[in-house]
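Undergrad: Predicted model, plus sequence, below.
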Amino acid sequence: MDAAQRVALTVAAQLFAGGGPRPASLHGPGLIAIGSSLSLGRERALNSAAELDLAARAIPALDALAHLDGEDRRRLAARTRRRFGAPEDPGAPGALDGWLASGTAAVIAGEFRLAAVPVAVEAACASSLAALDLAVGALRSGTARYAIAGGVELACNVRDLILCSSLGLLSHSKITPFDEAADGFSPGDGCALFLLKRHSDALADGDRILGVIRGVGGSNDAHSLIAPDRGGQARAMRQAFGDAGFGPDTVDYLEAHGTGTRVGDRVELSAVTDVYGGGERRRPLQVGSAKSFFGHTFAAAGAAGLLRVLLALQARTFPPNANLGTISPELDLDAIPAFIDRRPAPWPAGGPRPRRAALSSFGTGGINYHVLIEEHPDGVS
């Protein structure tokens, strides 16, 4: 099996073992929407293997290896060829699912005997929230009674590291979202999956509800392949609030995209200022990024952020940010106002309203998603 599919199956087993509904109890039409890269492990390995001749020629000329003599460089080139040689036969029996991004959802449906349509969703680093949007739409329209949504990506591979390096996106040390020393991101491998139902169905089924999705907004700024756009991100946020029916000044916590690139963090907080600033906020908006702990998980990034939001609601605690030394002066937090904390802090009750959080995920090509989540009164035990 493809490594990403093994991880997703493991996480799906954890999903059903976590005290929620068992697979056998999920009746009616369903949907499994997995945010994923369309190139799974085998294809990426073949892509790397195809570049071995180029690597073998380049290694002897690298300035960083100037201290090695010719024989040592030849041995290094030979070792590289052995280490990253062609993977298993792509035509081997059972390899088909490993070439199909939708195969991840399909093996989950098959393993747990779910009558659910399995699909893959590719929207770059916004893939998980695009999958969530698809699931919410199916539930609202009635074409599905339940949905499994989330994302999986094993971003720490040769091809993607070289690609991100060539684009100047990688940090030279470690990912530090919102810090004045931020110089890029560090990739991370990850997977998170969620079981979704309409609120009325979850109540009728006696399910434990961890959170309620109140609004989903999506947009495309269509200006650049990789440069973020303030206006496009703000449009996604406003669309989510139009869906939710409440205002930005009632949101307590924002799980930001927070990649640790200076321009990305600055543009994102500027868009947040446009939407969240200027209201009658009772306390500063808390801002955080899960990427500060385990890096940018690409297609799984939105799912990682949603997982952190749900855990924070359960714990009634604002989550901390790692690797934060000095907050970048380019971020005008006072205009919101907002606060980025290094340590966990109590999440006080919102008075007559429930605790509310927001989640952003932005992808290459100008894809922007913003999701609004509300605690359920009985969701904390």
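TA: That came in fine, so what should we check first? Residues are numbered from 1 along each chain as shown.
Undergrad: can we go C-alpha only for contacts and neighbour counts from here?
TA: Fine.
Undergrad: all helices of the stretch 151-300 of the chain, in order?
TA: Taking DSSP state H, counting those that start in this stretch as the test, the helices found in the stretch 151-300 of the chain are 158-166, 199-204, 230-244, 262-276, 291-294.
Undergrad: quick one: Phe16 from Ile34, how far?
TA: According to C-alpha to C-alpha, to the nearest Å, Phe16 stands 16 Å off from Ile34.
Undergrad: For the two, indicate the residue with more neighbours.
TA: Counted by other C-alpha atoms under 10 Å, Phe16 and Ile34 do not tie: Ile34 has more neighbours, with 37 against 15.
Undergrad: Does the more buried one touch Thr104 like I think?
TA: Yes - if you go by C-alpha atoms under 8 Å, Ile34 and Thr104 touch, sitting 7.4 Å apart.
Undergrad: if I pick Arg81, what's in contact with it?
TA: Residues near Arg81 by C-alpha atoms under 8 Å, 6 or more residues apart in numbering: 52, 56.
Undergrad: Let me know the distance separating it from Arg235.
TA: According to C-alpha to C-alpha, Arg81 stands 48 Å off from Arg235.
Undergrad: try Leu359
TA: In terms of C-alpha to C-alpha, Leu359 sits 14 Å off from Arg235.
Undergrad: Please identify which of these two sits among more neighbours.
TA: More neighbours surround Leu359 than the other of Leu359 and Arg235, with 26 against 22 (other C-alpha under 10 Å).
Undergrad: after the strand or helix carrying that one comes which helix or strand?
TA: Leu359 belongs to strand 356-363 when assigned by DSSP states H and E. Downstream of strand 356-363, the first helix or strand assigned by DSSP H and E is strand 367-374.
Undergrad: From the contact counts, what lies against that following strand?
TA: On a contact count with 3 or more C-alpha pairs under 8 Å, 6 or more residues apart in numbering; DSSP states H and E, strand 367-374 meets helix 127-141, strand 212-220, helix 230-244, strand 356-363.
Undergrad: quick one, which of the ones you listed is packed in tightest?
TA: Greatest average neighbour count among these goes to strand 356-363 (a mean of 27), per mean count of other C-alpha atoms under 10 Å.
Undergrad: ok, second structure coming up, stack it against the first:
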Amino acid sequence: MTHQAVAVRPPPSYRDGNVLRWLAGFGVSLVGDQVYFVALAWTATQVAGAGAAGLVLATASVSRLVLLLLGGAAVDRWGARRLMLGSDALRCAVMAAAAVATATAEPALAVLVVVALVFGAVDAVFLPAVGALPPYLVAAEHLARLQGMRMTLARGAIVAGAPLGGAIVAAYGIAAAFALNALTFAVSVLALAAVRVRPGVVTKPAAGSGRSRGMGKEVRAGLAVAARSPLLRTILLVSAVAELGFTGPFNVGIALLAQERGWGAAGMGLIVGGFGVGAALAAVAVAVLGHLPRAGLLVGPLAVVTGGALAGIGFAPARLWAVAASLLLGVSVGLAGALGTALLQAQTPPQYLGRVMSLSSLAGFGGIPVSYAITGLAAGRWGTAAVFLGGTALAATAGLVALASQALRRAVLSVAR
């Protein structure tokens, strides 16, 4: 009697318990991140003024950015899952220690700087570790759907976490906010500990790598992999340029525009809210559609649309038009972000995922201070309209770079891993 093998297909991502546990752990940690940053900025402002808040947040950002590449190399050397759990547990411990320190004495600027410095350093490991895990959970053709689900959670975390952090620190103080952080990170660790890598996925180090090789060489090897791949280097370049053009005009330019046009804080809130709605719609659309085989072909046009939407906000004749342009901006940025990240993960050799994801984080975060500085300079010298024109030019440039890359135009998400 002949027995025929029956292929067992994994459940869809939205019904895969393993994926849902990863999303739950990641989502709870994102809420904790929002509570942490709001509480830290508010308390620093109360302790030593607005300049101190900038110093504390800059310390957190710089320590994270400086160590990201080393964090990515560590992830590839010791494993994404192991370092994801270890760094998340350490984040919990840092927040618990900060809660004790600020509960037993008045918050001091030095304490806040140390907390920001240590937490930023631990985040430099957690970000590439948790970001590298999706290809170990689902096949390449399902990465876009998973990224859409992740982005939906990220938008929800901002909506829920930031007000929660503000309410907690205003009512009970920063020690309570830090204690809440410790609790959210503990829940995150428990959820992520239940996540398992799907069978058959290679997680061993690349040939020639290992503990005998220095971390500096590991970092250089990751940079070389990204530089040699026309697809990877194009995605990273497009992401960095588009982020440079988007961040300053959106986070600083909209506030200046609302003040200049007399729209007030309410008008600014509506414009930012329009972006949030658009980004959420994009995330849900990607999560529902799931299979997008010609994803690479969409990245360039989406970047061009981002530039057009920025111009639409900057030159809107009325507040309603600015809100509509901001909604379009949210859709284009959301779709491009989900597709770009999914392509990056699908096309990166598994043993280099940590390092490439750390480069992706650098592309996203590294240009933020530069974008803010350019925005302030341009607004002061040429006016608010110049800010949005500059953002439009950078986003359009990113789109043209993407469209000029044959590797990106032909990139698909149906490659078997």
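TA: In hand now; what should we look at? What you see is a predicted model; the values in this text were computed from it and never measured.
Undergrad: TM-score them against each other, please.
TA: Between these two chains, after superposing, the TM-score reads 0.25 (TM-score structural alignment, normalised by the length of structure 1); 175 aligned residues with a C-alpha RMSD of 7.4 Å.
Undergrad: okay, and the common contacts of Ile34 and Thr104 of structure 1?
TA: When contacts are counted by C-alpha under 8 Å, 6+ apart, Ile34 of structure 1 and Thr104 are jointly contacted by Ala120.
Undergrad: show me what contacts the nearest residue to Gly30 of structure 1 once chain neighbours are set aside?
TA: Spatial nearest neighbour of Gly30 of structure 1, excluding adjacent residues (C-alpha to C-alpha, 6 or more residues apart in numbering): Ala116 at 4.0 Å. Ala116 of structure 1 makes contact with 29-32, 109, 147 under the criterion C-alpha under 8 Å, 6+ apart.
Undergrad: Please pick the buried ones from the residues you listed.
TA: Among these, the ones that count as buried by 16 or more other C-alpha atoms under 10 Å are 30-32, 109, 147.
Undergrad: The residues you listed: which two are farthest apart?
TA: Farthest pair in the buried ones among the contacts of Ala116 of structure 1 (C-alpha to C-alpha) is Ala109 and Ala147. Separation: 11.2 Å.
Undergrad: list the residues that contact both of those two?
TA: With C-alpha under 8 Å, 6+ apart as the test, Ala109 of structure 1 and Ala147 both reach 32, 116.
Undergrad: For the stretch 251-400 of structure 2, which segments count as strands?
TA: With DSSP state E, counting those that start in this stretch, there are no strands along the stretch 251-400 of structure 2.
Undergrad: just so I have it, where are all the helices in it?
TA: 254-261, 264-289, 295-314, 319-347, 353-365, 368-382, 384-404.
Undergrad: would TSV of those with mean neighbour count and distance to Val159 of structure 2 be doable?
TA: Shown next, in TSV, are these (neighbours: other C-alpha atoms under 10 Å; distance: least, C-alpha to C-alpha, whole Å):
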stretch	mean neighbour count	distance to Val159 of structure 2
helix 254-261	18	19
helix 264-289	20	9
helix 295-314	25	22
helix 319-347	24	15
helix 353-365	25	20
helix 368-382	17	21
helix 384-404	23	25
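Undergrad: Ok, which of those comes nearest Ala97 of structure 2?
TA: Closest to Ala97 of structure 2 of the helices of the stretch 251-400 of structure 2, according to C-alpha to C-alpha: helix 353-365, at 27.0 Å.
Undergrad: which outside residues touch the closest one?
TA: 65, 68-69, 71-76, 80, 127-129, 131-132, 219, 222-223, 226, 236-237, 239-240, 243, 345, 348.
Undergrad: buried subset of the residues you listed?
TA: 65, 68-69, 71-76, 80, 127-129, 131-132, 219, 222-223, 226, 236-237, 239-240, 243, 345, 348.
Undergrad: In helices, which of the residues you listed appear?
TA: 65, 68-69, 71-76, 80, 127-129, 131, 219, 222-223, 226, 236-237, 239-240, 243, 345 (DSSP state H).
Undergrad: ok, now how distant is Val216 of structure 1 from Arg262 of structure 1?
TA: Distance, Val216 of structure 1 to Arg262 of structure 1, by C-alpha to C-alpha: 26 Å.
Undergrad: picking up where we left off before, what's the closest of the helices and strands packed on strand 367-374 of structure 1 to Gly70 of structure 1?
TA: Nearest to Gly70 of structure 1, of all these, is strand 356-363, at 43.4 Å by C-alpha to C-alpha.
Undergrad: Packing partners of the closest one?
TA: By 3+ C-alpha pairs under 8 Å, 6+ apart, strand 356-363 of structure 1 packs against strand 253-255, helix 301-315, strand 367-374.
Undergrad: where along the stretch 51-200 of structure 1 do the strands fall?
TA: Ranges of strands in the stretch 51-200 of structure 1, per DSSP E, counting those that start in this stretch, are 116-121, 146-154, 189-197.
Undergrad: Can you give me the buried ones in the first one?
TA: Spelled out, it's strand 116-121 of structure 1. Neighbour-count burial for strand 116-121 of structure 1 flags 116, 118-121 (criterion: 16+ other C-alpha under 10 Å).
Undergrad: can you name the two of those residues that are farthest apart?
TA: Ala116 and Val121 (15.2 Å).
Undergrad: ok, Leu196 of structure 1 - contacts?
TA: Leu196 of structure 1 neighbours (C-alpha under 8 Å, 6+ apart): 135-136, 146-149.
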